[in-house]
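> Below are the sequence and a predicted model for it; my questions follow.
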Amino acid sequence: MKQILFATSEAVPFIKTGGLADVAGSLPKYFDKEKYDVRVMLPKYMCMKEEWRDQLEYVTHFYMDLNWRTEYVGILKMEYEGITFYFIDNEYYFSGWAPYGEVFGDVEKFAFFSKAVLSALPVIEFRPDIIHCHDWQTGLIPVYLDNFRYGNEYYRGIKTIMTIHNLKFQGTWEVNRIQNITGLPPYYFTSDKLEAYGDANYLKGGIVYADKVTTVSNTYAEEIKTPFYGERLDGLMNARANCLTGIVNGIDYGDFNPETDKYIFKNYTVSNFRKEKIKNKTALQEELGLEQNPKTMLIGIVSRLTDQKGFDLIAHVMDEMCQDSVQFAVLGTGEERYENMFRHFAWKYPGKVSANIYYSEPVSHKIYAGCDAFLMPSLFEPCGLSQLMSLRYGTVPIVRETGGLKDTVEPYNEFEKTGTGFSFSNYNAHEMLGTVRYAQSIYYDKKRDWNKIVERGMQKDFSWKNSAKQYEELYDNL
């Protein structure tokens, strides 16, 4: 029986700000229980919902040295859907209104968390064979582990995996300050270890010291070896290329299932979507104040409204797209200029554009189920989950060929009658516009082909089962 510990700064259902929480909370359920005992450790945030906080049971507590100060470490636990979750408690560090705050506070908070994870192992009597670290917040775990191995037999032989969910976020601060916070010897703060461009870099430390490095899609694993996507760590990614693998994230097929989804207007399956899916569309048009017409092509967007997601492309040609026979249903929040851009077009084209500048889980499901196509022209996308959800609901993705989008959406080929969506390769607004218009022409003029694209997309399997198998192989190879 292999023992695996996930170390993460967030996990569903307890705390979530992004896709990392879905991975850390959902993936452990899908491992073969006979062969792998997978448990999860995360901070006990005060901003967690009370219903979860009340269910945690106290395990023990101890005091830990963090350089020149002594810190309280409480350990609580809870079993959820067959998985044991441990929570590291310290009110000084985890009492904020949100899991993350200012970077100068976060680097200290997650140095404490990283050391506490390792210090807690002997007391909870769970000695993992592998610690699976997620993103920069846990980047110091492989570094501390290296440090703990000197003179402490217990930690020898524990392996680590570092998973990069988004290379953009690295956890960097001044070397002196980080040395003072962590208590790590100066030996670790050289350019071949933690130091990068004059600062200490948590993610870099994790990548240097981990036994294996993974990222959340094959294409992204290749992209981050180039200067454009490498966020100044491309040299390091090339140096570690032999230990680097890409494994695409999945989605929870229980939560995202058009057959049983309680949020959508009308349930449907791959066998009856031709008749039933459209009922979701007309109900959505009514709810969002769009002109009700089952024949008009409806394009959905559910996203953080940021540069990374390609909204500058959309801003550039939105007026042109609105001249066509299409409607837009937009849901999300983000940069003010993009929020206002969509509000402007909703005002300029009433009945054609619906701008919902907030986030709501039920509305997102209605958009995945009710739209004909889903637009996602990202500048970079380590994995992306929205395109997986839209495939699951038979909503045809229109994406840019980058990262996980390239790995999961197969472009339509009208001659071979293959593909599950539409894609374009250059980061160019008119190339995107051309692809959207090509999708329209198939939707309006070749309805049978369009329905076949929908069907192939719905038959794909992007559940966690797939990802779990690949992670199991990785664990076995270690």
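Done, it's in.

> from here on, contacts and neighbour counts on C-alpha atoms
Noted.

> Can you list the buried residues in the lengthiest strand in the chain?
Counting residues, the longest strand found in the chain (DSSP state E) is strand 69-80. For strand 69-80, the neighbour count (16 or more other C-alpha atoms under 10 Å) marks 71-78 as buried.

> ok, structure two:
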Amino acid sequence: MKNILFASSECVPFIKTGGLADVVGSLPKYFNKKKYDTRVVLPKYSCMKQEWKEKLEYVDHFYMDIAGQNQYVGILKYVYDKITFYFIDNEHYFSGFAPYDGDPKWNIEKFAFFSKAVLSILPVIGFRPDLIHCNDWQTGLIPVYLDNFRYMGEYYRGIKTTITIHNLKFQGVWDTKTVREITGLPEYYFVPDKMEAYRDANLLKGGIVYADKVTTVSQTYAEEIKTPFFGEGLDGLMSARSNDLCGIVNGLDYEEYAPFSDNKIAKKFTVDTFRKNKAANKLALQEELGLNKDAHVMMIGIVSRLTDQKGFDLIDYVMDELCQDAVQIVALGTGEVKYENMFRHFAWKYAGKVSANIYYSDELSHKIYASCDAFLMPSLFEPCGLSQLMSLRYGTLPIVRETGGLKDTVEPYNEYEKTGTGFSFANYNAHEMLNTIRYAEHIFYDKKRDWNKIVERAMMKDFSWKNSARQYEELYKSLLGE
């Protein structure tokens, strides 16, 4: 039996700001329980819901040096879904209104404390991991501290680490002098071949340099980040570590996203009943959102943060042209004001055709996946992406740009070979996107049989966590010499 410890700054159902929380909340459940004892460690944030805080059980506490001070480290635990979760308690660091504060220096100090505490609690909780699985820059110091701790005694020698990059854009960067003072690490860690990048200290870089293996959340993104455009200044390092770098696509929680058992949608359906029941969902959604009621019109869904990264400048550029077509567009999400207002404007200009829902609702997102015919996701870059996996699951065909996880999970339709699960375009170009949408419209209206076959193939795809967990197990095996 091997011990695996996941370290993360967020995790469902306890605390969530993004996709990282879904990954850490889902993946540990799917490992082979006979081979792996998998546990998770998180900060105990004051902004967690009271219902969770009340369930935590006190384990122990001690004091630890960080940023020149002796800080309290409380340990609490809770078993949820057969997985043991540890929570590191410290009011000084974790009492904010959100997991990440606006002040980057404070965030760096907070997660330096967390990283050092993760290693310091191990002898106290009586769980010595064979491998610590770190996630993003917030845990980037764990492999660095582990390297430093190895000199302090036998206990920490031989513990392996892997770090998963969920989005390379966020790296945890601050000036070297301050980071040295905060971490208390010796000077030799702050040089260009270790933690220093462009004269600053970079926590993610430290994790990448010192981890035994580096993973990211799709095969294509693993290749892309070796290039200057996607590499965010670390492309040279990613190339240097390419032998230890691999991409494993995130999975989707197939219990929560299941069209045949989803209570949030108007009419449940399977791969055998979608022809009739998807139309019933569409009519219910049109009614709810005040769109023209028509089961035969092609409905395109968008559920996203409204930001440049997600390709909304392309949509903005051709939205007027697109609205001339026989389509309805349903958008859900918040983000940059210019894109929020763009959707509001078109919902006013094309009332009955465009619905702008500038907020977030889990329930409405399920209805959009279940009701729409196509799902638009023209990202500039996309490490993995979960929305396209949800839309495939609900038989809503993704129209995506070929980047990162979108390229790995959506197979473009080939009308000659009768293969594919969606539609895609290669260049970041608004009219290339529009042409691809119009090609999808042509198949939808003129080749309905072919369209339905694509939907069947999309719904049959397996992007569940089981699949991803097997690949992580292979990675662990290679590291732990099983």
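Great, that's in hand. Since the structure is predicted, the reported quantities are computational estimates derived from the model, not experimental observations.

> Please work out the TM-score for the two chains.
Aligned and superposed, the two chains score 1.00 in TM-score terms (TM-score structural alignment, normalised by the length of structure 1); 478 aligned residues with a C-alpha RMSD of 0.5 Å.

> from the buried residues of strand 69-80 of structure 1, which is closest to K447 of structure 1?
When the buried residues of strand 69-80 of structure 1 are ranked by distance to K447 of structure 1 (C-alpha to C-alpha), M78 comes first, at 50.3 Å.

> The closest one against Y58, yeah?
No: applying C-alpha atoms under 8 Å as the test, M78 of structure 1 and Y58 come out as separate, 9.1 Å apart.

> Could you tell me whether N466 of structure 1 really is in a helix?
Yes: counting by DSSP: H, G, I helix; E, B strand; the rest coil, N466 of structure 1 is part of a helix.

> Against P122 of structure 1, how distant is the residue lying closest to it once chain neighbours are set aside?
In this structure, N466 of structure 1 finds its nearest non-sequential neighbour in G250, 7.4 Å apart by C-alpha to C-alpha, 6 or more residues apart in numbering. Distance from G250 of structure 1 to P122 of structure 1, counting by C-alpha to C-alpha, to the nearest Å: 32 Å.

> Tell me which of those two has more neighbours.
Taking other C-alpha atoms under 10 Å, G250 of structure 1 and P122 do not tie; G250 has more neighbours (24 against 11).

> could you list every residue that touches that one?
Neighbouring residues of G250 of structure 1 by C-alpha atoms under 8 Å, 6 or more residues apart in numbering: 23, 385, 388, 462-467.

> Please identify, among those residues, the one with the most neighbours.
Most neighbours among these, by other C-alpha under 10 Å: L388, with 27 neighbours.

> Kindly state which residue of structure 2 is aligned to that one.
Aligning on TM-score structural alignment places L388 of structure 1 opposite L389 in structure 2.

> Quick check: the residue nearest the centre of structure 2 vs S26 of structure 2, distance?
Nearest residue to the geometric centre of structure 2 (C-alpha atoms, centre = their mean): G19, 3.0 Å. Between G19 of structure 2 and S26 of structure 2 the computed distance is 11 Å (C-alpha to C-alpha).

> angle of the next helix or strand after the longest strand of structure 1 against strand 69-80?
Per DSSP states H and E, strand 69-80 of structure 1 leads on to strand 83-89 as the next helix or strand towards the C-terminus. Interaxial angle of strand 83-89 of structure 1 relative to strand 69-80 (axes from the mean of the first three to the mean of the last three C-alpha atoms, to 10 degrees): 150 degrees.

> Next up, the contacts around the closest residue to K465 of structure 1 other than its chain neighbours.
Distance criterion C-alpha to C-alpha, 6+ apart; nearest residue to K465 of structure 1, sequence neighbours excluded, is Y30 at 5.7 Å. Listed by C-alpha under 8 Å, 6+ apart, the contact set of Y30 of structure 1 reads 464-465, 468.
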